[in-house]
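**Q** Give the three-dimensional model of this entry:
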Amino acid sequence: MFRDEDLALLHRPLYAFLTVAPRGERWPSPRPVWFEVTGEGDLQMFSVPGAPKLDRLREQPRASVVVAAPVGEPEHWVAVEGAVTLHDDGGPDLAARLAERYWGTLDDSQRALIDEWRETGLVRIVLRPSAVNRYTV
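**A** All right, here's what the predicted structure looks like:
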């Protein structure tokens, strides 16, 4: 589903803005998340187990993600929507990989946070794209 220019953007350490279905009368409220594209073309992210977004994803297992080039670059964004699955395995390893991607060389406090994630566990969120929209200048 992704074009080469989409993947070039998605392989950069940029924030994805994850939107899940809201509860009640609330409006959708995107959250910035770290992510990676899998070899199968899915997007995967992680979350702490008690996060409200996980409850909403269990109720309605679908979400959307938007990733955009930073200000100062030619306009380029990719929006992905699709079904979501939640996994109790692989979250800490994903988080450790993404920490290196987003933070680069890790300092002691960052290593301690990754160790904490390993101890408490993380939920891996996998979004399988059903639709991709994009814009590139």
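
**Q** Every contact and neighbour count from this point should use C-alpha atoms.
**A** Noted.

**Q** now the strands for the chain?
**A** Remark: strands assigned in the chain by DSSP state E are 16-20, 31-33, 36-37, 43-47, 62-68, 76-87, 123-136.

**Q** so which of these gets nearest residue 100?
**A** For residue 100, the closest of the strands of the chain is strand 36-37, at 12.0 Å, according to C-alpha to C-alpha.

**Q** outside of the closest one, which residues touch it?
**A** 10-11, 43-45, 98 (C-alpha atoms under 8 Å, 6 or more residues apart in numbering).

**Q** Weed out the non-buried ones from these.
**A** Buried by 16 or more other C-alpha atoms under 10 Å: 10, 43-45, 98, out of these.

**Q** Reformat those residues as a markdown table; add distance to residue 77.
**A** Formatted as a markdown table, those follow (distance: C-alpha to C-alpha, whole Å):
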| residue | distance to residue 77 |
| --- | --- |
| 10 | 9 |
| 43 | 15 |
| 44 | 18 |
| 45 | 18 |
| 98 | 20 |
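
**Q** Could you also give me the structure for this next sequence, so I can compare it with the first?
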Amino acid sequence: MAPTTFTDADRALFDRRLYGLITVSPAGARLPAPRPVWFEATPDGDLQLFSLAGSLKVRRLAEDPQATFVVATPPGEPEAWVSVEADATVHDDGGRELADRLTDRYWEDEGKRAESKAIWAAEDLRRIVLRPRRVTRGPAV
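**A** Presented below is the predicted three-dimensional model:
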């Protein structure tokens, strides 16, 4: 049976200020294309991110509620990555709060934080929760 929970090392990677890459099922004949996102791990063992209510990823997840997600160490560090195959749910609540929290995490500059929070405050945001069904990690040694 494939692991579905995160290790302490996974959580340490998730707690860093790194971009995650989410991939959702494409429409028609398009190929899957990962998109960089801000994210956080939840105490319940899920991952969550936010998006605009009218975004393509939100629309695609409504049609096919599954996604893959990858986070990796940046160049110059020893290779480490976590890949997640997940069931996805889109929530009307919590998007703005999550956006504010992640803005604080990802922007060190106070001016950029304020600018981002003002943008998020004017938008209709959704919270996307990824519940792992398979977790793999590397490098394999």
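
**Q** dump the residue contacts of the counterpart of residue 11 of the first structure in the second structure.
**A** In the second structure, the residue matched to residue 11 of the first structure (TM-score structural alignment) is residue 15. For residue 15 of the second structure, the contact set (C-alpha under 8 Å, 6+ apart) comprises 40-41.

**Q** go again using 10 Å as the cut-off
**A** Neighbouring residues of residue 15 of the second structure by C-alpha atoms under 10 Å, 6 or more residues apart in numbering: 9, 39-41, 105.

**Q** Then residue 30 of the first structure?
**A** Residue 30 of the first structure neighbours (C-alpha under 10 Å, 6+ apart): 16-21, 64-66.

**Q** If we use 6 Å, what do you get?
**A** When contacts are counted by C-alpha atoms under 6 Å, 6 or more residues apart in numbering, residue 30 of the first structure touches 17-19.

**Q** do the same with residue 92 of the first structure
**A** With C-alpha under 6 Å, 6+ apart, residue 92 of the first structure has these contacts: 117-118, 122.

**Q** Name the member of the residues you listed with the most neighbours.
**A** Within the contacts of residue 92 of the first structure, neighbour counts (other C-alpha atoms under 10 Å) peak at residue 122, which reaches 24 neighbours.

**Q** Aligned against the second structure, show me the partner of it.
**A** Per TM-score structural alignment, residue 122 of the first structure is aligned with residue 125.

**Q** Hmm, residue 95 and its match touching each other?
**A** Yes. Using C-alpha atoms under 6 Å, residue 125 of the second structure is in contact with residue 95, at 5.1 Å.

**Q** In the second structure, what stretch matches stretch 62-73 of the first structure?
**A** Using TM-score structural alignment, stretch 62-73 of the first structure pairs with 66-77 in the second structure.

**Q** Quickly note the distance from the equivalent of residue 104 of the second structure over in the first structure to residue 52 of the first structure.
**A** When the first structure is aligned by TM-score structural alignment, residue 104 of the second structure is paired with residue 100. Residue 100 of the first structure sits 26 Å away from residue 52 of the first structure, going by C-alpha to C-alpha, to the nearest Å.

**Q** same thing with residue 60 of the first structure?
**A** Distance from residue 60 of the first structure to residue 52 of the first structure, counting by C-alpha to C-alpha: 12 Å.
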